[in-house]
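Student: with the sequence up front, the predicted model follows.
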Amino acid sequence: MATSATTDSISYEIKQYIKPESLKREFDVNISRTKTTIHVLQWNVLAQALSYTKGNFVRVTDDIVDFDTRKWRILEQIIIRRPDLCALQEVDMFTCFLENELPKYGYTCVFVPKTNSKCYLFQNDSKNFKGPDGTLLCYKTDVFKRISQHGEDLPDDGRREKQIFAALDLEHKPTSNKIVFIGTHFKSKKEFKTSRTYQAQAIVEYIRKNYSTRQHVIVAGDFNGETDEPFYSEFLNFGLRSAYRTKMNDKEPSFTTWKFKGRDGTEREQCKAIDYIFYNPKGFTPKAILQFPNKSDIGPNALPSIHYPSDHLALEVVFDIEQ
């Protein structure tokens, strides 16, 4: 696959750790960035505390998820195509790494940690425990002015950790449009689809209550469910659309996460599309999407891999802003 990455713009500080080269990806079409376009990144980066291999990522070796190497690959994938807006989940390395690094590349960051993060279960792992994971929203400081920010727990099912969403109300400086940008992470596992429905309803109600007249709304996240679940319909019925589905002839990608997990001594493959970028079609038109690799591009051991630091693949969309 040819690359659309601007590798020349990556500093030596990062490049020295990116060996071998990262997985190559490209946009489906070439599009010029203008003052009426915005580039959005959505990515579950995989919490360092949850990246352990024994009994978890069974086809992954410890060196692949070593923090001192993986953190640079994560930073590279965030900044390599210079998105204007980023929604990141499972971020547990904010205060120890990204908080200092991302501003070097022109980003302002808003981090909302999870209440009772699962990462706390690994506090005794001094090598990999970095703090609670959460959702991180980033925006280019020279492109947006922050009006307000908000973070909130989502309805939960009584399990240990609570899921969250983070919201930014921004002014897009080149066009003066007000843009609502929301990042979230829903409950995992098939048996919790009812929880995901309630969580979608909570976000829809938040938008309805606070931004009922806004047309420039984007909701990005790891929703941990496929298109046949009710949560997906909640967003569509509200009037939002999936950017990848719009650009891919009414289909989502074949998968956005692929891994082999170990449970009770049994290897189980997980390969599905559960990450989305939803948008209001009255406010935006998706013009380009970052294409997904095939399994053969990734390799038989799935993700994370020596070429890619997370078990989820990033979604990237270039939108045209409707005036």
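Tutor: Looks like it arrived, so ask away. Keep in mind that what you see is a predicted model, and the values were worked out from it rather than measured.
Student: please make it C-alpha for all contacts and neighbour counts, starting now.
Tutor: OK.
Student: can you give me the helices in the stretch 51-200 of the chain?
Tutor: Along the stretch 51-200 of the chain, the segments classed as helices by DSSP state H, counting those that start in this stretch run 67-79, 99-101, 193-210.
Student: for those, which one sits closest to residue 140?
Tutor: helix 67-79 (10.8 Å; C-alpha to C-alpha).
Student: what are the buried residues along the closest one?
Tutor: For helix 67-79, the neighbour count (16 or more other C-alpha atoms under 10 Å) marks 67, 69, 70, 71, 72, 73, 74, 75, 76, 77, 78, 79 as buried.
Student: which among those gets closest to residue 174?
Tutor: residue 79 (21.0 Å).
Student: for residue 104, see how far away the closest one is.
Tutor: 11 Å (C-alpha to C-alpha, to the nearest Å).
Student: then residue 244?
Tutor: 30 Å.
Student: what about the two, which has more around it?
Tutor: The neighbour count for residue 244 versus residue 104, taken as other C-alpha atoms under 10 Å, is higher for residue 244 (23 against 10).
Student: who touches the helix or strand where that one lies?
Tutor: Assigned by DSSP states H and E, residue 244 falls within helix 243-247. Helix 243-247 is contacted from outside by 251, 252, 253, 276, 277, 278, 279, 286, 287, 288, 289, 317, using C-alpha atoms under 8 Å, 6 or more residues apart in numbering.
Student: please apply the same query to stretch 177-191.
Tutor: 87-89, 135-137, 163-172, 193, 195-196, 199, 214, 216-225, 323.
Student: putting a second one here so we can go through both:
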Amino acid sequence: MPAAHSGWCVRICLPPLSSQYMHCCSGSNVPSSPPGVTALLSQSPVVHVIKKFNFLALPPANLQQFQGWQNSQPFPVCSMGNSTSRLYSALAKTLSSSTALSQHEEYLQPSDHEPLDPKDLLEECQVALQDRPARLHREFVQLQSDIRSPTFRVMQWNILAQALGEGKDNFVKCPMEALKWEERKYLILEEILLYRPDVLCLQEVDHYFDTFQPILSSLGYQCTFLAKPWSPCLDVEHNNGPDGCALFFLQDRFQLVSSAKIRLSARSLKTNQVAIAEILQCSETGRLLCFAVTHLKARTGWERFRLAQGTDLLRNLDSITQGAKIPLIVCGDFNAEPTEEVYKRFASSSLNLNSAYKVLSEDGESEPPYTTWKIRPSGESCNTLDYIWYSQNALQVNSALGLPTEEQIGPNRLPSFSYPSDHLSLVCDLSFNDCPDRS
């Protein structure tokens, strides 16, 4: 690795992302950058150097010129372990791949990701986190004993955008050291690797291209990302780009049939919240399923706005599933308690949806007491905001991951050295109510 630019990497920002968060600067802002890159930077009106995360970004117009230089140079990448680690290798391969540079608006997966063993990666995460306190202990609650059709695991999680965690959310009881990306990324990956979902739905993803897409692609997932049009992450100095929703599925379990990226509306006006909906075909049974991920508007006072967004999402999903002919699973941070109208709208919709985590309650009708628990300057908040909705006429919940107790979470709440987000992950195993022949 040339010493002249040691510790730096280049990330190509593909449209439409680049126009949303790049800012002007000159080539002189880049310490010891190679001459070819310096020339490109001084010519470009849209270049953003992000020193904290050790990479610079170039607009799509410079892809061809820069790619010729990059292919002739050994190139460093963002810190993700030492040079012998599997995480490091996966990221290095992605960032040095000419295939990766040629992908455009649809963010297709590079075809040459080296497969990685999830057990090895989990072990590596645990080694990296060995000085941290023990993680929250959670166990699955088994709900069905006579399961005749194949099961699939779904994970819903607002992982907390890095820029918001460090710059805007003001978790007054959480030490800044616990929020540093250098270790927090391992906690997030460890949680995903522990439960190994077949379908993974994430919100507040602002490290998609440099972390989640390359790593999860190497684990066999197909990946889709949709950024918020005006992400609050962009207001934070040294941000890593806009946050958004992401949907991942294991390609040995499902094949993609169709994908829709949705910008949610409220009374015909486009909003800042988004959703992804994908129809997948189960490899084992040949049956179709629709998975959707979303993140509705936050904060008290926006209840009617969330209702309008939720109504628009239901309208879109009704069309995509052909009037509920295709079974549906909707994962999201709805920023709404079960008493809110948007929750009631989902529970009473013609799509016949039920909330998966209600099965953990004694009466089967109550949501968990919390899915997020945090302390901010305004006070402590303990709320149920996250849900996995499913078509109850076609699917059943076989097991669900239990939630940690108040004692396990601790007096400083979330996030913490033991848990990387202010939201808890929701994980459940589902299956079809019946399993007809593929014919």
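Tutor: In hand now; what should we look at? None of these values were measured; they are calculated from a predicted model.
Student: related to what we said a few turns ago, give me the buried subset of the contacts of helix 243-247 of structure 1.
Tutor: Looks like the contacts of helix 243-247 of structure 1 have 252, 253, 276, 277, 278, 279, 286, 287, 288, 289, 317 buried, using 16+ other C-alpha under 10 Å.
Student: and the aligned residue in structure 2 for the last one, what element?
Tutor: In structure 2, residue 317 of structure 1 lines up with residue 428, judged by TM-score structural alignment. Element membership of residue 428 of structure 2 [criterion: DSSP H and E] is strand 426-432.
Student: distance to residue 297 of structure 1 added to the helices of the stretch 51-200 of structure 1, as a markdown table?
Tutor: A markdown table is the format used below for these (distance: least, C-alpha to C-alpha, whole Å):
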| stretch | distance to residue 297 of structure 1 |
| --- | --- |
| helix 67-79 | 17 |
| helix 99-101 | 29 |
| helix 193-210 | 31 |
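Student: so which of those comes closest to residue 109 of structure 1?
Tutor: helix 99-101 (7.3 Å).
Student: Provide the aligned range in structure 2 for that closest one.
Tutor: With TM-score structural alignment as the criterion, helix 99-101 of structure 1 aligns to 213-215.
Student: out of the contacts of stretch 177-191 of structure 1, which are buried?
Tutor: 87-89, 135-137, 163-172, 193, 195-196, 199, 214, 216-225.
Student: next up, the contacts around the residue nearest the centre of structure 2.
Tutor: Closest residue to the average C-alpha location of structure 2: residue 202 at 3.0 Å, with C-alpha atoms, centre = their mean. Listed by C-alpha under 8 Å, 6+ apart, the contact set of residue 202 of structure 2 reads 156, 157, 158, 159, 245, 246, 247, 293, 332.
Student: same question for residue 241 of structure 2.
Tutor: Contacts of residue 241 of structure 2 (C-alpha under 8 Å, 6+ apart): 21, 206, 207, 233, 234.
Student: recalculate using a threshold of 10 Å.
Tutor: Going by C-alpha atoms under 10 Å, 6 or more residues apart in numbering, residue 241 of structure 2 touches 13, 17-18, 20-22, 50, 163, 205-209, 227, 231-235.
Student: if we can go back for a sec, now for the buried residues of helix 67-79 of structure 1: which two are most distant?
Tutor: Longest span within those, C-alpha to C-alpha: 67 and 79, 18.3 Å.
Student: before we move on, back to that, tell me the one among the buried residues of helix 67-79 of structure 1 nearest to residue 130 of structure 1.
Tutor: The nearest member of the buried residues of helix 67-79 of structure 1 to residue 130 of structure 1, counting by C-alpha to C-alpha, is residue 67 at 9.8 Å.
Student: so the closest one touches residue 50, yeah?
Tutor: No - the pair residue 67 of structure 1 / residue 50 is not scored as a contact, 11.5 Å apart, by C-alpha atoms under 10 Å.
Student: show me the contacts of stretch 177-191 of structure 1 that map onto strands.
Tutor: 87-89, 135-137, 164-172, 217-222 (DSSP state E).
Student: please name the nearest non-neighbouring residue to residue 200 of structure 1.
Tutor: residue 231 (5.5 Å; C-alpha to C-alpha, 6 or more residues apart in numbering).
Student: give the aligned equivalent of that neighbour in structure 2.
Tutor: Aligned partner of residue 231 of structure 1 by TM-score structural alignment: residue 342.
Student: mind listing what's buried in the helix or strand its match falls within?
Tutor: Using DSSP H and E, residue 342 of structure 2 sits in helix 341-347. Neighbour-count burial for helix 341-347 of structure 2 flags 341, 342, 343, 346, 347 (criterion: 16+ other C-alpha under 10 Å).
Student: and it, how far from structure 1 on average?
Tutor: With mean C-alpha distance after the TM-score superposition for structure 1, helix 341-347 of structure 2 departs from structure 1 by a mean of 0.9 Å once superposed.
Student: ok, back up a step: what's the closest of the buried residues of helix 67-79 of structure 1 to residue 100 of structure 1?
Tutor: residue 75 (11.2 Å).
Student: which residue packs closest to the aligned residue in structure 2 for that closest one, ignoring adjacent ones?
Tutor: In structure 2, the residue matched to residue 75 of structure 1 (TM-score structural alignment) is residue 189. Nearest residue to residue 189 of structure 2, sequence neighbours excluded (C-alpha to C-alpha, 6+ apart): residue 125, at 7.3 Å.
Student: ok, how many other residues are close to that neighbour?
Tutor: 22.
Student: for it, what are its contacts?
Tutor: 81, 87, 119, 183, 185, 186, 187, 188, 189, 190, 191, 193.
Student: counterpart of it over in structure 1?
Tutor: So residue 125 of structure 2 corresponds to residue 14, using TM-score structural alignment.
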